[in-house]
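# Dropping the sequence and predicted coords here.
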Amino acid sequence: MSIGHNENKNMTFIKTIPVFLITLFVVTSTFGQESKQKTKILLLGTVHFETPHTDHFELKVDDFFNVKRQNELEDLTNVLSQTKATKVMIERPIENQRSCDSLYFLYLKNQYKLTVSEREQIGFRLAKKLKLNHVNCIDKFYGMRDSLMAVTAQQNNQLYLLKDLGTTANALISDYDNQLKNGTITQVLKYINKPEELKRNLSIYLKFMAKIGAGKNFAGAETVSDWYLRNLAIYSNIINQVEHSDKYVILIFGQGHIPILKHLLQNNDDFEIIELNSVLK
């Protein structure tokens, strides 16, 4: 009787070992995941200071070289520099990294005057205040099939969608123009980065464009996919250039990119999105 009882105890103990090891592995893995340091990332959606004439709907901005705007840019970058970010990423093609490095190096030596572009007025200026040796270029351009979409709209009696799109986009531009005329750069950036404003921009693609040609050639959906492809490529550049040692990263991009990039980064548990209104008080 006693021998059999001991054997049962031994068998129970042996069976318990794998369960214990599995439990220990799960607990250890969970603990490791919870303790992993996430990279904080601040997404700063901007208007384009120089009116680059690459978008169908553009804000005709004022003179960012005047004293008032330059002081506002100093105030903005002073606040952003308090984050102690270890990287500043800008909307410049990744293949232009070497030329960007050369210009930034000259700027650090006070041998280069910043152009009007927000990539330099905010990006270079901020990176210098953060004492960074490098500004990261992460843009990747993909053309959009606008002409095919327009032809499809005409063939499918959907020109009203393009008209509604234009009306909506122009209303958005007019609103931002009014904000810029009456507010500081910081106030404008806070306004255009509100969740409802990010949604307002993205809805232009999803409400109007995606509907054109649906059920036939999907020209509208394919045009929207080109926009998503560009932002996915930008996202790929972001996650490829962020290192484990980076505790805080600031990305400076046209406001239209932000809702997609924000969605992608929110679903990558290596990152923690920092809301702009928590930094720009």
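It's in.
# Could you use CA atoms for every contact and neighbour count after this?
OK.
# Helix, strand, or coil at G45?
strand (DSSP: H, G, I helix; E, B strand; the rest coil).
# So what's the residue count around it?
Number of residues near G45 (other Cα atoms under 10 Å) recorded here: 22.
# wait, isn't it in contact with G254?
Yes - here G45 reaches G254: they are 5.2 Å apart, a contact under Cα atoms under 8 Å.
# In which helix or strand does L264 reside?
helix 258-266 (DSSP states H and E).
# Second structure for comparison follows:
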Amino acid sequence: MQKIILLLALLTFNLSSSQIKKKQVLLIGTFHYANPGLDVAQLNSFSIMSEKSQKELEIMSDKIKKFGPDKIFVEWEFSKQTDLDKFYNKNTDSLFKNNKSEITQLALRTAKKLNHKKLYGMNLYTPFRYDSLMMAMEKANQKDLIQRNKVVTENFEKQHNEKIRKSSLQEMMLYYNTKQSENENIQWYLEVANRGGNPDDFTGASLVANWYKRNLYMYSLIQKLTESTDNKIMILVGAGHAALIREFISHDPTFELVDLATVLK
């Protein structure tokens, strides 16, 4: 009897979910325009302040404005929303000339064109224990895995730096939102990090679990802060976050992903 009730409840839920008007989500994964050098991979900086890039940003933000998100979420600490509000209300021209961050150059630029009152911070920073992972690999004498980690990291650095030399800003942005790029961003965690440590040492798996947890918490904030009156939202995050958030959205019947390429075409 309990099984029948459960099945009926699931059927009712599925039917009601299918009747919900889905909210469109423009998820944009990006490299860091300002490149603070805090990531494991050492990547060259992109000339975001060049005249060409600034023109591209104007065109990109105009096209996103046409898409018309009701809210824009950015990788800013949720607990520091007051600081983000103050930042948003600073002199716009000065910010565009002096702040290289993708939050300023793309998200804020777009939000201002849409006459939004604010940006929404949804980042939840957690320490990334890379040194502990490497120590666990050394302790486990995982020489092949250490070498594989070096190769994967160097290949990523080389690929990114070559693209910087050859590509426009829009080409870079479109690439970082392809399935290939997303797979590469997730691959390291499962191919390398999750294997780190002795059989009774879960340092690697703990790092991966904390990475997934952080992204789930961020996604939880997006879900909670998206109101019933919001028909479209935009999310701007580092490409590594976008790869997981895209996966979460694909299993959430209340949201519908919109491809960046279709917006910028």
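Cool, the structure landed. Bear in mind the structure is a predicted one, so any value in this text is a computation, not a measurement.
# circling back: give the residues shared as contacts by G45 and G254 of the first structure.
Counting by Cα atoms under 8 Å, 6 or more residues apart in numbering, no residue touches both G45 of the first structure and G254.
# What's the local residue count around E275 of the first structure?
The number of residues near E275 of the first structure, taken as other Cα under 10 Å, comes to 16.
# In the stretch 1-150 of the first structure, mark out all the helices, start to finish.
Per DSSP state H, counting those that start in this stretch, the stretch 1-150 of the first structure carries helices over the ranges 2-35, 67-81, 97-108, 118, 125-129, 146-155.
# if we can go back for a sec, residue range for the helix holding L264 of the first structure in the second structure?
Per TM-score structural alignment, the counterpart of helix 258-266 of the first structure in the second structure is residues 242-250.
# That stretch vs the first structure, average offset?
Superposing on the first structure and averaging over aligned pairs (mean Cα distance after the TM-score superposition for the first structure), stretch 242-250 of the second structure comes out at 1.1 Å.
# So which bits of that stretch are buried?
242-246, 249 (16 or more other Cα atoms under 10 Å).
# Repeat that for stretch 238-248 of the first structure.
Buried, per 16+ other Cα under 10 Å, within stretch 238-248 of the first structure: 238, 242, 246-248.
# related to what we said a few turns ago, tell me which of the helices of the stretch 1-150 of the first structure sits nearest to V188 of the first structure.
In terms of Cα to Cα, the element of the helices of the stretch 1-150 of the first structure nearest to V188 of the first structure is helix 67-81, at 11.1 Å.
# what stretch of the second structure does the closest one fall on?
With TM-score structural alignment applied, helix 67-81 of the first structure matches the range 51-65 in the second structure.
# hmm, back to that, so what secondary structure elements neighbour the helix holding L264 of the first structure?
The contact analysis (3 or more Cα pairs under 8 Å, 6 or more residues apart in numbering; DSSP states H and E) places helix 258-266 of the first structure against strand 39-46, helix 195-203, helix 219-241, strand 271-274.
# okay, these, which one's buried deepest?
Mean neighbour count, computed with mean count of other Cα atoms under 10 Å, is highest for strand 39-46 among these, reaching a mean of 21.
# how big's the offset between it and the second structure?
Following superposition, strand 39-46 of the first structure is found to deviate from the second structure by 0.8 Å on average (mean Cα distance after the TM-score superposition for the first structure).
# what's the answer for stretch 159-171 of the first structure, then?
Stretch 159-171 of the first structure sits 2.1 Å off on average (mean Cα distance after the TM-score superposition for the first structure).
# How many neighbouring residues does the closest residue to A169 of the first structure other than its chain neighbours have?
Nearest residue to A169 of the first structure, sequence neighbours excluded (Cα to Cα, 6 or more residues apart in numbering): F57, at 6.7 Å. Neighbours of F57 of the first structure under the rule other Cα under 10 Å: 12.
# Lovely, talk soon.
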